[in-house]
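J.: Quick one, structure for this:
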Amino acid sequence: MSRQQLKSFAFFCTLLVGAAVHADATAEDFSPQVWLNPGLYSMHFNRNKDFRENNIGFGAEVMLTDDHVLMAGSFINSDRQRSHYGLYQWRPLHWQVYGVKVGAGIAAGAFDGYPKYKDGGWFPAALPLLSVEGERLGANFALIPNIPNRMSGAVAVQVKLRVW
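T.: Next up, the predicted model:
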């Protein structure tokens, strides 16, 4: 990553953190939460290729409010390479279904580790995301777009455990 790309990435992350810290009135009643995950599982739209779908790794998310979440982690991606990510999640839509919290929004940030995209370097990404959370167990569902000759589209699920 060049010095200019690093500066741009740092500036982008600073903006995301600033947006996350800006909380609405309900934030006063909210206690931050920490969730951990063992990577993600993906089901690719193109079933004819030999993609890795058990994308094990380690990730964490800090829920600042119901609407604002910071995510970071690392996993073995579908191209069998190590990927890292840092994301800000904005979930403005909320439902309560049989005592389970459901939130929908977008996760935006950066990923690396995909050899056909930016030669494995960092790149910005935005993904639609749906979260389902019980008291201690939850899951995130994301739609990964298909980018021809760079990245294969998929539906991904990330199981998570609340530790705080």
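
J.: C-alpha only now, for contacts and for neighbours.
T.: Will do.

J.: next structured bit after the helix or strand hosting Tyr85?
T.: In this structure, Tyr85 sits in strand 82-97 according to DSSP states H and E. For strand 82-97, the following helix or strand on the C-terminal side (DSSP H and E) is strand 100-111.

J.: Next, the second sequence, to be compared with the first:
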Amino acid sequence: MISKVFKTLPLLLALAAPLAQADDFFTKIEAEPKSEVWIDSGFWTAHFDSGKGLNGNNKGLGAEYRFSGTMAAVGGRFYNSDREWSNYAGVIWQPYAIGPVRVGAALAAFDGYPKMRNGGWFPAIIPTLTYDYQRVGVNIGIIPSYKDRLYGGISLQLKLKVFE
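T.: I've put the predicted structure just below:
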């Protein structure tokens, strides 16, 4: 049942995309300066193709520096779906919100996936939702599949604010 929900979520998001024009649905976030440092966990991933025996417990550690209301620099290391260590570095750009949830995308580079550029670095755009409450938060990434090289899913990352 849960896997069916995760498989249909990208379709539902695509169908909801026209609502981005509705002023009462999305709110534009102001890009005012901020200075917040977060420590991020690895990821817990529900893969769209759950029958391949992929690793969904992507242990790891990362950091996030939110320098404006719409942007944060991110970087870290995690044990990926192919059971190899991966590194990532990039930015999260989230110019919109639905209530308290920021909406946008992570623009990042990753390595460590053996079937993608022989484990070398590659760029990715990952739709990302973020919810922060005081000193705790969560990032949710909707990872697209790419041929037989990268396996898509919905990833959850917990975070803790350590400086403001």
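
J.: Mind listing what's buried along stretch 120-134 of structure 2?
T.: The neighbour-count check on stretch 120-134 of structure 2 (16 or more other Cα atoms under 10 Å) flags Trp121, Ile125, Ile126, Pro127, Thr128, Leu129, Thr130, Tyr131, Asp132 as buried.

J.: and Arg117 of structure 2, what is it in contact with?
T.: Counting by Cα atoms under 8 Å, 6 or more residues apart in numbering, Arg117 of structure 2 touches no other residue.

J.: which residues of structure 1 fall in helices?
T.: Taking DSSP state H, the helices of structure 1 run over residues 3-21.

J.: related to what we said a few turns ago, elements contacting the strand holding Tyr85 of structure 1?
T.: helix 3-21, strand 68-76, strand 100-111 (3 or more Cα pairs under 8 Å, 6 or more residues apart in numbering; DSSP states H and E).

J.: Pick the most deeply packed of these.
T.: The highest average neighbour count among those, using mean count of other Cα atoms under 10 Å, belongs to strand 68-76 at a mean of 21.

J.: Residues in contact with that one: which ones?
T.: By Cα under 8 Å, 6+ apart, strand 68-76 of structure 1 touches 17, 20-21, 23, 39-40, 55-64, 82-91.

J.: Just the buried ones from those residues?
T.: For those, a burial check counting by 16+ other Cα under 10 Å picks out 17, 20, 39-40, 55-64, 82-91.

J.: ok so, going back, any chance of the helices and strands packed on strand 82-97 of structure 1 in CSV, plus distance to Phe45 of structure 1?
T.: Output for those, formatted as CSV (distance: least, Cα to Cα, whole Å):
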stretch, distance to Phe45 of structure 1
helix 3-21, 30
strand 68-76, 19
strand 100-111, 20
